[in-house]
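Chemist: What shape does this take:
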Amino acid sequence: MPRGPAKGGQVQVIDLPEAFVRTTVEREGESGAAWLAELPGIVGELPTRWGCVPDGAVLHGGVGVVVPVRRAADGDTAVLKVSFPHPGNVHEPDAFAVWGGRGAVLLRERDDDRFAMLLERAGTSTLAELADGDELVAVAGWINRRLAVPAPPGLPRLREQADAWEEQLRKDAAGLSHRLPPYVVDEALATVRELARAQPDILVHGDLHARNILRARRESWLAVDPKGYAGDPAYDGGTLLKAYAVSLRAADDLPKAVDQALDVFAESAELDRERVRRWAQLHLVQAAFWGRRHGFRRARRGPQLDRILQCADFLAELLTEPHPS
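Modeler: As a prediction, the model looks like this:
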């Protein structure tokens, strides 16, 4: 494993998780390998600069590592997060700075050139692990409402992606082998035309789902891993329900379970239910096409991918209203 920099005559050994190394190289190629070669030095140097000492093993998510640390001055716990340099990770610290701990972990330090942050340490247990059903959806809606504050200038506006969304939807519908009825794709396109191009300047998480909400002490639950967009808070209702759809597959009455999830989220988030439904439908249509092009992190190919795509197709159709007779 790579080694970190020397301190006081000793060499700090940084063990990068093997699964993280493998998936980063598979996804990013040579640029990923080059970043991984630099990562031990970054992880070894930044805690010292920010007055911290390591306090646990290196953890990881999909695109970054997280190192538990303890601040030397007061013994307070924190985490060092270093992400792969990617446009999607640029505005994460900006979002944390605006929230100031409201519904999300506190930002204590940042190094934008290295895509690194020192963050408040929350628990390691996620909402996905500790809750299900109405409780999971209600907590996510409450977090959504906490995070919905005015967005500052400089953050990417979701409305700026509308043209690309429409172009990709039309291209996928025509070029991919799929089972989505035309009226389902038509509704997704209508949502882009009617909702996506005229969105408020509200700060939204951008990737809100139950694994990005952690049990915490300062507040019961805190969000992590935001994208930091400005747009419609109901957009995040769509991301939540898209991710939650896999859990809904086991419901005895799937249409009823979907309706209940929409009701609970919209009420908890204080959002218009119809807007949440329409964003969720768009997200699921996009996911159905994305999965056919790239697969998903949990399944790149094979029977499991087929099952997820079948579920996405069914839920996209179920969320389309009104159904043609």
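Chemist: make it CA atoms for all contacts and neighbour counts henceforth
Modeler: Fine.
Chemist: Quick one: the strands in the stretch 1-150 of the chain, in order.
Modeler: 3-7, 10-13, 52-54, 59-60, 64-71, 77-83, 107-111, 116-120 (DSSP state E, counting those that start in this stretch).
Chemist: Would you format those strands as CSV with distance to residue 35 included?
Modeler: As requested, the strands of the stretch 1-150 of the chain are arranged in CSV below (distance: least, CA to CA, whole Å):
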stretch, distance to residue 35
strand 3-7, 14
strand 10-13, 17
strand 52-54, 21
strand 59-60, 15
strand 64-71, 11
strand 77-83, 10
strand 107-111, 16
strand 116-120, 13
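Chemist: Tell me which of those sits nearest to residue 130.
Modeler: strand 59-60 (19.6 Å; CA to CA).
Chemist: circling back: redo the strands of the stretch 1-150 of the chain as TSV? Include mean neighbour count and distance to residue 139.
Modeler: Output for the strands of the stretch 1-150 of the chain, formatted as TSV (neighbours: other CA atoms under 10 Å; distance: least, CA to CA, whole Å):
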stretch	mean neighbour count	distance to residue 139
strand 3-7	15	40
strand 10-13	14	39
strand 52-54	20	31
strand 59-60	16	24
strand 64-71	21	24
strand 77-83	23	24
strand 107-111	17	22
strand 116-120	23	20
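Chemist: And this one, please, so the two structures can be compared:
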Amino acid sequence: MSIVMPVRRGNQELMLKVLPWPEASREALALKAFPASASVRCLDHHDELGALLLERLTPGSLAGVTPDRSITIQADLARRLAVPDPSRKNDAIQIERLASDGWLVHLEGLLHRAPRVLSDRSVDAAREAITNLADDPTATLTHGDLHSRNVHRDRDGFWRVIDPAPRVGTIAYESHTVIVERNRLAELIAAGPCELRRRLELFADVAAVPLDLAERLCQARAVSSALHEAIEGEGALAAALAWMAASLAR
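Modeler: The predicted structure is shown next:
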């Protein structure tokens, strides 16, 4: 949970973002490591207050952009954001690895609360994909929450990311939220599993990640998301995500 508000510093139009520690410190560390051509810039931050002073991008996001264009832009950004983990040289702040951030424990907790949402095949595939992350040697960052509404144009017309939830690990993790907007899942379902895989192929090609890995992590995240939405009472969305999980389960 964060609070974001527009502010001014002299003639500069900026944004002030306040969020809990240590999330604020991790975000500031990641933003300062990301290339300015691909990410909003963090101009200053205050650890104790959990405050980040950010440049102000335009309100225009990728929401509603055609799928192939949106996927291409986001996959390219994901690839450019894969910079060396800056927390390796920072004793005070550590950015967690995807393999060690409690995903599997979280999944088991969701399954306990919503045991009948997904097939055993879907759940087993997700468990395997998450467990296999322990063998991922990646030592670079991934955005952690890349989707169309977290990509905005800057004042020069270039696309850049905002609001990272940084992790250390493969950028294939982003495939699930990049290939389709939640409010357009019905379009993807109508197009069928072949279109789902085609979009993942496009993501993997542009992001330069193994297609198999992108598919497996997309499937695992669809499982987690379906369970979460079912618990929240979002039955239709949970069913759509369960379709995605089943379509990619092996």
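Chemist: Could you point out which of the strands of the stretch 1-150 of the first structure sits nearest residue 307 of the first structure?
Modeler: strand 59-60 (27.1 Å).
Chemist: Summarise which helices and strands that closest one is packed against.
Modeler: strand 64-71 (3 or more CA pairs under 8 Å, 6 or more residues apart in numbering; DSSP states H and E).
Chemist: Without its sequence neighbours, what residue ends up closest to residue 213 of the second structure?
Modeler: residue 172 (6.4 Å; CA to CA, 6 or more residues apart in numbering).
Chemist: Per the alignment, that neighbour pairs with which residue of the first structure?
Modeler: Aligned counterpart of residue 172 of the second structure in the first structure: residue 234 (TM-score structural alignment).
Chemist: Could you find the counterpart of residue 185 of the first structure in the second structure?
Modeler: Under TM-score structural alignment, residue 185 of the first structure pairs with residue 123 in the second structure.
Chemist: Excluding chain neighbours, what is closest to its match?
Modeler: Closest to residue 123 of the second structure by CA to CA, 6+ apart is residue 223, at 6.8 Å.
Chemist: Could you check which residue of the first structure pairs with the one you found?
Modeler: Looks like residue 223 of the second structure aligns to residue 285 there (TM-score structural alignment).
Chemist: Which residues does the longest helix that the first structure contains contact?
Modeler: Identified as the longest helix of the first structure according to DSSP state H is helix 273-294. Contacts with helix 273-294 of the first structure, where a contact means CA atoms under 8 Å, 6 or more residues apart in numbering, come from 169, 172-173, 176, 178, 184-185, 187-189, 191, 234-235, 237-239, 241-242, 262-263, 266-267, 300, 305, 309, 312-313, 315-317, 319-320.
Chemist: Could you list the buried residues of the helix or strand following that helix?
Modeler: Downstream of helix 273-294 of the first structure, the next assigned helix or strand under DSSP states H and E is helix 302-318. For helix 302-318 of the first structure, a neighbour-count test (16 or more other CA atoms under 10 Å) marks 305-306, 308-318 as buried.
Chemist: before we move on, what about stretch 15-31 of the second structure?
Modeler: In stretch 15-31 of the second structure, counting by 16+ other CA under 10 Å, buried: 15-19, 22-31.
Chemist: any idea which helix or strand carries the residue nearest the centre of the second structure?
Modeler: Centroid check for the second structure by CA atoms, centre = their mean gives residue 145 as the closest residue, at 2.4 Å. For residue 145 of the second structure, there is no host helix or strand (DSSP H and E).
Chemist: so what corresponds to it in the first structure?
Modeler: Residue 145 of the second structure maps onto residue 207 in the first structure, with residues paired by TM-score structural alignment.
Chemist: Its match is in contact with residue 239, isn't it?
Modeler: Yes. Counting by CA atoms under 8 Å, residue 207 of the first structure sits close enough to residue 239 to count as a contact (6.2 Å).
Chemist: which position in the second structure aligns with residue 63 of the first structure?
Modeler: So residue 63 of the first structure corresponds to residue 2, using TM-score structural alignment.
Chemist: list the contacts for that match?
Modeler: Contacts of residue 2 of the second structure (CA under 8 Å, 6+ apart): 17-20.
Chemist: at 7 Å instead, please
Modeler: For residue 2 of the second structure, the contact set (CA atoms under 7 Å, 6 or more residues apart in numbering) comprises 17-19.
Chemist: Which of those residues are still contacts in the first structure?
Modeler: Retained contacts for these in the first structure, judged by both residues aligned by TM-score structural alignment, their matches' CA atoms under 7 Å, are residue 19.
Chemist: For the match of residue 223 of the second structure, the count of nearby residues, please.
Modeler: 27 (other CA atoms under 10 Å).
Chemist: ok, now how distant is it from residue 21 of the first structure?
Modeler: Between residue 285 of the first structure and residue 21 of the first structure the computed distance is 31 Å (CA to CA, to the nearest Å).
Chemist: what's the answer for residue 151 of the first structure, then?
Modeler: 35 Å.
Chemist: Mind checking which of these two has more residues around it?
Modeler: Legend: neighbour count by other CA under 10 Å for residue 151 of the first structure and residue 21, higher for residue 151 (22 against 14).
Chemist: In contact with the aligned residue in the second structure for the more buried one, which residues?
Modeler: Alignment note (TM-score structural alignment): residue 151 of the first structure maps to residue 85 of the second structure. For residue 85 of the second structure, the contact set (CA under 7 Å, 6+ apart) comprises 139-141, 168.
Chemist: any chance of those residues in JSON lines, with neighbour count too?
Modeler: Output for the contacts of residue 85 of the second structure, formatted as JSON lines (neighbours: other CA atoms under 10 Å):
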{"residue": "139", "neighbour count": "17"}
{"residue": "140", "neighbour count": "17"}
{"residue": "141", "neighbour count": "29"}
{"residue": "168", "neighbour count": "27"}
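Chemist: which of those lies closest to residue 42 of the second structure?
Modeler: Nearest to residue 42 of the second structure among these, with distances taken as CA to CA, is residue 141, at 16.5 Å.
Chemist: is it true that that closest one lies in a strand?
Modeler: Yes. Inclusion of residue 141 of the second structure in a strand is indicated when DSSP: H, G, I helix; E, B strand; the rest coil is applied.
Chemist: ok, back up a step: residue 140 of the second structure versus the match of residue 185 of the first structure, what's the distance?
Modeler: Using CA to CA, we find residue 123 of the second structure at a distance of 28 Å from residue 140 of the second structure.
Chemist: now swap in residue 2 of the second structure and tell me
Modeler: Distance from residue 2 of the second structure to residue 140 of the second structure, by CA to CA: 25 Å.
Chemist: Fine by me, thanks again.
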